[in-house]
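A.B. asks: need a 3D model of the following:
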Amino acid sequence: MKFSPKVTRRVKKSTWHPSQVIEDLPDGGCIFTVRVSSTLEMTPWIRGWGGRCGGASA
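C.D. replies: Below you'll find the predicted structure:
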């Protein structure tokens, strides 16, 4: 998922999932990647970020 620069510091502050990888973007945002078997349990967490999360990548 791509996070906006406004929340990158918060995303990086916590360990949300054991498999997480966070890549910095030139604009100050970040790409957050995790390996999960299903997004079902993560859906509320993803939605909770609202417009500060720009989408998911496969």
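
A.B. asks: can we go C-alpha only for contacts and neighbour counts from here?
C.D. replies: OK.

A.B. asks: Pro44 looks like it's in a helix, true?
C.D. replies: Yes: assessed by DSSP: H, G, I helix; E, B strand; the rest coil, Pro44 belongs to a helix.

A.B. asks: also this sequence, please, to line up against the first:
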Amino acid sequence: MSGLERRYRRLLRWFPWEHRERHEEEMLSVLMAAARLSSAAMVAVRMWITGGSGWGAPCAG
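C.D. replies: Next up is the predicted model:
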């Protein structure tokens, strides 16, 4: 279990037990997927800004 997953599980404890019992794994998978997408997007932006991906560097203004 990653540190991020542990933190998400800790946050999910704020939900009522009955709701968590029914939906915790689904909520956790959505949160983890969103974190992966966000991380991938940040890598793409960083590569574009530095010109490291072949997309070209931003225009000098």
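
A.B. asks: TM-score for these two?
C.D. replies: TM-score for the superposed chains, counting by TM-score structural alignment, normalised by the length of structure 1: 0.25, backed by 29 aligned residues with a C-alpha RMSD of 3.9 Å.

A.B. asks: from the contact counts, what lies against the helix or strand hosting Met27 of structure 2?
C.D. replies: Using DSSP states H and E, the element containing Met27 of structure 2 is helix 17-50. Helix 17-50 of structure 2 sits against helix 3-12, with contacts defined as 3 or more C-alpha pairs under 8 Å, 6 or more residues apart in numbering; DSSP states H and E.

A.B. asks: on that earlier part again, buried ones in the helix holding Met27 of structure 2, by neighbour count?
C.D. replies: By 16 or more other C-alpha atoms under 10 Å, the buried positions in helix 17-50 of structure 2 come out as Arg20, Glu24, Leu28, Met47, Trp48.

A.B. asks: with those residues in mind, which one is nearest to Leu4 of structure 2?
C.D. replies: Leu28 (10.3 Å; C-alpha to C-alpha).

A.B. asks: doesn't Arg9 make contact with that closest one?
C.D. replies: Yes: using C-alpha atoms under 8 Å, Leu28 of structure 2 is in contact with Arg9, at 7.2 Å.
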